[in-house]
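Novice: below are the sequence and a predicted model; questions follow.
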Amino acid sequence: MGDLDTASPAALTGDDTRGSCTDDPTLAALIGALSEKGVKVRVLDRARHPGAGGPAVHTVYVECELGGTLYWGTGVGANDAVALCKGVASAIGRAHPA
């Protein structure tokens, strides 16, 4: 899977079923919003584990590059979009601990 750069939503391509982002407006919007705030993050890869049964819980693991260093983040949410955003936020939190 090619990396998912901050350049533009058009850069979001790939065939990897673990993290295909061909049609992922959530990731494009998140990366764009972060970039506008000065946070340059590249999402290099992700793996998703969809929830099953009852109230579904989705888990997304993301590999991000911030400032030339790789960070991993994990997000859990009611759907993939929420889990993805939380995963990216988790990686950013590792890069900039409080």
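Specialist: Received the coordinates, thanks. The model shown is predicted, which means the values in this text are computed figures rather than measured ones.
Novice: from here on, contacts and neighbour counts on C-alpha atoms
Specialist: Will do.
Novice: what's in contact with the longest helix along the chain?
Specialist: Criterion DSSP state H: the longest helix present in the chain is helix 80-95. The contact list for helix 80-95 (Cα atoms under 8 Å, 6 or more residues apart in numbering) reads 26-27, 30, 43, 48, 50, 58-64, 66, 71-77.
Novice: next step: these restricted to strands.
Specialist: Among those, the ones falling in strands (DSSP state E) are 43, 48, 58-64, 66, 71-77.
Novice: what about A81, how many neighbours?
Specialist: Residues lying near A81 (other Cα atoms under 10 Å) number 18.
Novice: out of everything not next to it in sequence, what's closest to C64?
Specialist: V43 (4.4 Å; Cα to Cα, 6 or more residues apart in numbering).
Novice: and the residue lying closest to V41 once chain neighbours are set aside, how far from H58?
Specialist: Distance criterion Cα to Cα, 6+ apart; nearest residue to V41, sequence neighbours excluded, is L66 at 5.1 Å. With distances taken as Cα to Cα, to the nearest Å, L66 is found 24 Å from H58.
Novice: before we go on, here's another structure to hold up against the first:
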Amino acid sequence: PGWGSYLLMIVVLAFSFSTMFSYSYYGTKCTNFLFGAHRAHYYNYLFLATLIMGAVIPLTAVVDIIDIAYAFMAFCTVFTMIKLSPLVKKAIKQYFRK
């Protein structure tokens, strides 16, 4: 009761819009770095398509897609850590010898 529900709605809307804007900006910058500035608009098209898909498909499917994306990111991170661990170990030994 009262104005708490309205305040909560405003806070959730502000957080969700700021998250969407920051993901869009960060993704565009990463696409610029990886593929060049001339291909950044493809990321924007993909981002808009995922926004539309997220609004149309059921919430359980959206959550499943997000879970799969996080699993993929975790796999990439673990693979990279394993692949780069010998280089990190060598750099640490070299650093502490000084």
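Specialist: That came through, no problem. Small disclaimer: the values here were computed from a predicted structure and weren't measured.
Novice: so what number do they get for TM-score?
Specialist: Here the TM-score for the pair of chains, by TM-score structural alignment, normalised by the length of structure 1, is 0.27; 43 aligned residues with a Cα RMSD of 4.0 Å.
Novice: circling back to that earlier point, for L66 and H58 of structure 1, indicate the residue with more neighbours.
Specialist: Higher neighbour count among L66 of structure 1 and H58: H58, with 20 against 17, using other Cα under 10 Å.
Novice: wait, the residue nearest to V41 of structure 1 touches V43, no?
Specialist: No. Using Cα atoms under 8 Å, L66 of structure 1 is not in contact with V43, being 9.1 Å away.
Novice: tell me how far R94 of structure 1 lies from P25 of structure 1.
Specialist: 24 Å.
Novice: could you do C85 of structure 1 as well?
Specialist: 12 Å.
Novice: more neighbours: these two, which one.
Specialist: Under the criterion of other Cα under 10 Å, the comparison of C85 of structure 1 against P25 puts C85 first, with 21 against 13.
Novice: find the residue at the geometric middle of structure 2.
Specialist: Nearest residue to the geometric centre of structure 2 (Cα atoms, centre = their mean): Y23, 6.4 Å.
Novice: in the longest helix of structure 1, which residues are buried?
Specialist: 80-92, 95 (16 or more other Cα atoms under 10 Å).
Novice: mind putting those residues into TSV with distance to L34 of structure 1?
Specialist: Shown next, in TSV, are the buried residues of helix 80-95 of structure 1 (distance: Cα to Cα, whole Å):
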residue	distance to L34 of structure 1
D80	19
A81	16
V82	16
A83	17
L84	14
C85	11
K86	13
G87	14
V88	10
A89	10
S90	14
A91	13
I92	10
A95	14
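Novice: in the helix ranked longest in structure 2, what's buried?
Specialist: Using DSSP H, we find that the single longest helix of structure 2 is helix 59-97. Neighbour-count burial for helix 59-97 of structure 2, counted by 16+ other Cα under 10 Å, picks out V62.
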